[in-house]
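In: just coords:
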């Protein structure tokens, strides 16, 4: 027996392609739709509204379609409270639980819409003390009130930027072209403006940063305050420390490109020396570690999370080998991030992407286009990708930021002088 239900869409549903995505999803799932009402915004800043009737071959089929449309940003016109059920035991969810997207989400509780806190994908919504919080499966406790179904939930996807930004360049989200100076400058401007406005910039990095010669540029960005948190693994820290202690990365002299005598031992020596000191911080304080990425993090108070892996040597004493603990610390660092810069690491980029809300501006730089594609396929659709060598990208980015700083310093006296001149004219 055919089943039908109305849905509503509101916002910039045309230029953000939300409306055609809804049409495509309904047809892909062998459903039908009918447009009941459609109001198009007359100006660029105006929102649009659409009310549709969705049809399925039976109630189960309709519910499947509605569930998918809900994740795109459609919502049911009725204003019912969300339905909750208690978790039967720790890390066990009620059947029919609502699985979150990384888009901003609201839940209706006791007749009031409440924004869900700590938004991230593939989590659950727990209602506690009249608040709605995104909670991962590993943190579900027996008796937690978990939202089930789609009633009383509204998902708000990010709107397409009103003005031109790096986040809509070329229309697609992966550029395999060599990065142009204009493109790098746009990224530098986004980072510079975020820093000036007090925003948070998080870097996610892999060991290729050191292998390709980008270490000094990243260390400079940290020293100048362009990095507020670093997320990585054992390898980046080890090779960064190895380079500072021995001038090599995985035993290769980065200046000559040749293997150093006994160089294959250097990364083990590096781990041993930090362990002997007690930690990376203690190695810096004792004068053992005198430069590099990790040194600048310690010297400039930049927090870092080094998440362990099954393939790690050592690992360093600072590496967190408890995966769940590492996840929690990563989520803590990115929950208020404005920009996340992912550099040459598929594993940590995807892991971090899973923790991000969709409004976080995300830039992924990797020589392998599959890294960017996988990141977006797994839900981090807000990311733009640049397929290039990170050893080329980072020094170029540092240069553009230096140029911006110099330009702004030159502008400041001019603006100040103009202000004084204006005051004198006003006084007259």
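Out: Nice, thanks for sending it over. Here the structure is a predicted model, which means the values were calculated and not measured. Numbers count the residues shown, from 1 in each chain.

In: switch to C-alpha atoms for all contacts and neighbour counts from now on
Out: OK.

In: Please list all residues in contact with the nearest residue to residue 262 once chain neighbours are set aside.
Out: With C-alpha to C-alpha, 6 or more residues apart in numbering as the criterion, residue 262 has its nearest non-adjacent residue at 7.5 Å, and that residue is residue 251. Residues in contact with residue 251 (C-alpha atoms under 8 Å, 6 or more residues apart in numbering) are 259-260, 262-267.

In: one more time with 7 Å
Out: By C-alpha atoms under 7 Å, 6 or more residues apart in numbering, the contact set of residue 251 is 259-260, 263-264, 266.

In: again, but for residue 280
Out: 274, 318.

In: Please, where are all the helices along the stretch 101-250 of the chain?
Out: 181-196, 208-211, 215-223, 234-246 (DSSP state H, counting those that start in this stretch).

In: alright, now check it against this:
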């Protein structure tokens, strides 16, 4: 199937509702990290702000953020920032309505196919364990081919399960080497288990997995060896890692972000142990991604999905950011939508099988 990226159709700003709307109210920040009262909090939908009688689109609208406006005549623009990143002097848009009456307009029909009777913004449909996902796989294959050919930015958010199965791990490595991965966001465990397998040929200390016999000896030894080397990159370059996801990332210059959790027992060097620093590092990739695939990790999926714009501007064109959330639990894939990210396509399946299917089709 050929990929048909939905085209964005902006509102008709010649309508009276837009012409007669006032400019957005702007109030300056007087203390770093503290927004003026009645701030306008953004959503995942496209939003416009009227500045000097000009409607400006926020190209990186995302949840739990505020709009900082720049109102120099002829250079009107907006920047979407987190509350904690507000600085004294920033001009924040004030207002709680989204119908244009306060110079703020939330637009839900930018990507709607006009041939259908639909009033939803999203390009998704409902998913459940009874859904046949064949068409989703076919579309994703075409999306990834398109992103590779057009220099898109594909971010993968990966849970530990991806590094615990040999075939899945191999498939992910091939996808990295074939150019279908531009960044990986994950926790310490995925990287550590992957490096254990690449170094010792074991997972949880076993070459053949038996739940009752698992041990962390090789896992901890691997982390210790990486810490002695000083970094994952140095450990990989030492030649001790034979294969795997981290090795492919280092050799293919694919960036990865390791975010720690409060329960991490023994972390790899390079792991972000400050939540704001981790968030900033993850957001650098989320803000420029054109397709994001979140697999087998509920907390990372929710965190990354909420900080990822559902649409963005690429080479001057407004287009949707394709989002996929994949988990064997229906609860897990729906949790992202429950938290407000409405544009993700959910796939309820064994995540190891999912990655192997992608690998067989593309790599």
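Out: Alright, I've got the coordinates. Bear in mind the structure is a predicted one, so any value in this text is a computation, not a measurement.

In: Can you tell me what the residue nearest to residue 262 of the first structure aligns to in the second structure?
Out: The alignment partner of residue 251 of the first structure in the second structure, by TM-score structural alignment, is residue 205.

In: The helices of the stretch 101-250 of the first structure: which one's closest to residue 314 of the first structure?
Out: Taking C-alpha to C-alpha, helix 234-246 is the member of the helices of the stretch 101-250 of the first structure nearest to residue 314 of the first structure, at 8.5 Å.

In: Contacts for that closest one next, please.
Out: Against helix 234-246 of the first structure from outside (C-alpha under 7 Å, 6+ apart): 206-207, 210, 248-250, 266-267, 270-271, 289, 291-294, 306-308, 312, 315-316, 319.

In: Quick check: residue 155 of the second structure touching residue 294?
Out: No. Assessed by C-alpha atoms under 7 Å, residue 155 of the second structure is found out of contact with residue 294, at 8.4 Å.

In: Neighbour count for those two, which is higher?
Out: Taking other C-alpha atoms under 10 Å, residue 155 of the second structure and residue 294 do not tie; residue 294 has more neighbours (28 against 25).

In: The more buried one against residue 322, yeah?
Out: No. Because the distance of 11.0 Å does not satisfy C-alpha under 7 Å, residue 294 of the second structure is recorded as not touching residue 322.

In: Residue 259 of the first structure and residue 252 of the first structure, how far apart?
Out: Going from residue 259 of the first structure to residue 252 of the first structure by C-alpha to C-alpha, to the nearest Å gives 4 Å.

In: contacting residues for residue 424 of the first structure?
Out: Contacts of residue 424 of the first structure (C-alpha under 7 Å, 6+ apart): none.

In: Do a quick rundown of the helices in the stretch 251-363 of the second structure.
Out: Using DSSP H, counting those that start in this stretch, helices in the stretch 251-363 of the second structure cover 275-286, 298-307, 330-338, 351-362.

In: counterpart of the shortest one in the first structure, which residues?
Out: Under TM-score structural alignment, the counterpart of helix 330-338 of the second structure in the first structure spans residues 369-377.

In: What of stretch 347-358 of the second structure?
Out: Against the first structure, stretch 347-358 of the second structure falls on residues 386-397 (TM-score structural alignment).

In: So which residues make contact with the matching stretch?
Out: Against stretch 386-397 of the first structure from outside (C-alpha under 7 Å, 6+ apart): 174-176, 178, 184, 188, 209, 212-214, 217-218, 343-344, 364-369.

In: Deepest-packed of the helices of the stretch 251-363 of the second structure, please.
Out: Greatest average neighbour count among these goes to helix 298-307 (a mean of 22), per mean count of other C-alpha atoms under 10 Å.

In: what's the angle between it and helix 330-338?
Out: 20 degrees (axes from the mean of the first three to the mean of the last three C-alpha atoms, to 10 degrees).

In: Helix 298-307 of the second structure vs the first structure - mean distance after superposition?
Out: Superposed on the first structure, helix 298-307 of the second structure shows a mean distance to its aligned partners of 0.7 Å (mean C-alpha distance after the TM-score superposition for the first structure).

In: That helix corresponds to what range in the first structure?
Out: Helix 298-307 of the second structure covers residues 346-355 of the first structure once aligned (TM-score structural alignment).

In: same deal with stretch 234-250 of the second structure?
Out: Using TM-score structural alignment, stretch 234-250 of the second structure pairs with 282-298 in the first structure.

In: Pull the residues that contact that stretch.
Out: By C-alpha under 7 Å, 6+ apart, stretch 282-298 of the first structure touches 215-216, 218-219, 222-223, 237, 240, 244, 274, 277, 281, 303.

In: Dump those to TSV, plus neighbour count.
Out: Below are these laid out as TSV (neighbours: other C-alpha atoms under 10 Å):
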residue	neighbour count
215	23
216	19
218	25
219	21
222	25
223	19
237	27
240	27
244	20
274	22
277	17
281	19
303	15
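
In: quick check, nearest of those to residue 152 of the first structure?
Out: residue 303 (38.1 Å).

In: Just to check, the closest one is in contact with residue 229?
Out: Yes. Contact status for residue 303 of the first structure versus residue 229: in contact at 5.1 Å, counting by C-alpha under 7 Å.

In: mind listing the strands in the stretch 151-300 of the first structure by residue range?
Out: 153-156, 174-175, 201-205, 229-233, 248-249, 252-253 (DSSP state E, counting those that start in this stretch).

In: quick one, which of residue 259 and residue 252 of the first structure is more surrounded?
Out: Each of residue 259 of the first structure and residue 252 has its neighbours counted (other C-alpha under 10 Å); residue 252 has more, 20 against 15.

In: Please tell me how far the more buried one sits from residue 260 of the first structure.
Out: Residue 252 of the first structure is 6 Å from residue 260 of the first structure, by C-alpha to C-alpha.

In: now do residue 332 of the first structure
Out: 40 Å.

In: Tell me the counterpart of residue 44 of the second structure in the first structure.
Out: By TM-score structural alignment, residue 44 of the second structure lines up with residue 102.

In: Just give me the match in the first structure for residue 55 of the second structure.
Out: Using TM-score structural alignment, residue 55 of the second structure pairs with residue 113 in the first structure.

In: For that match, list the residues it contacts.
Out: 106-107.

In: hmm, try it at 6 Å
Out: residue 107 (C-alpha atoms under 6 Å, 6 or more residues apart in numbering).
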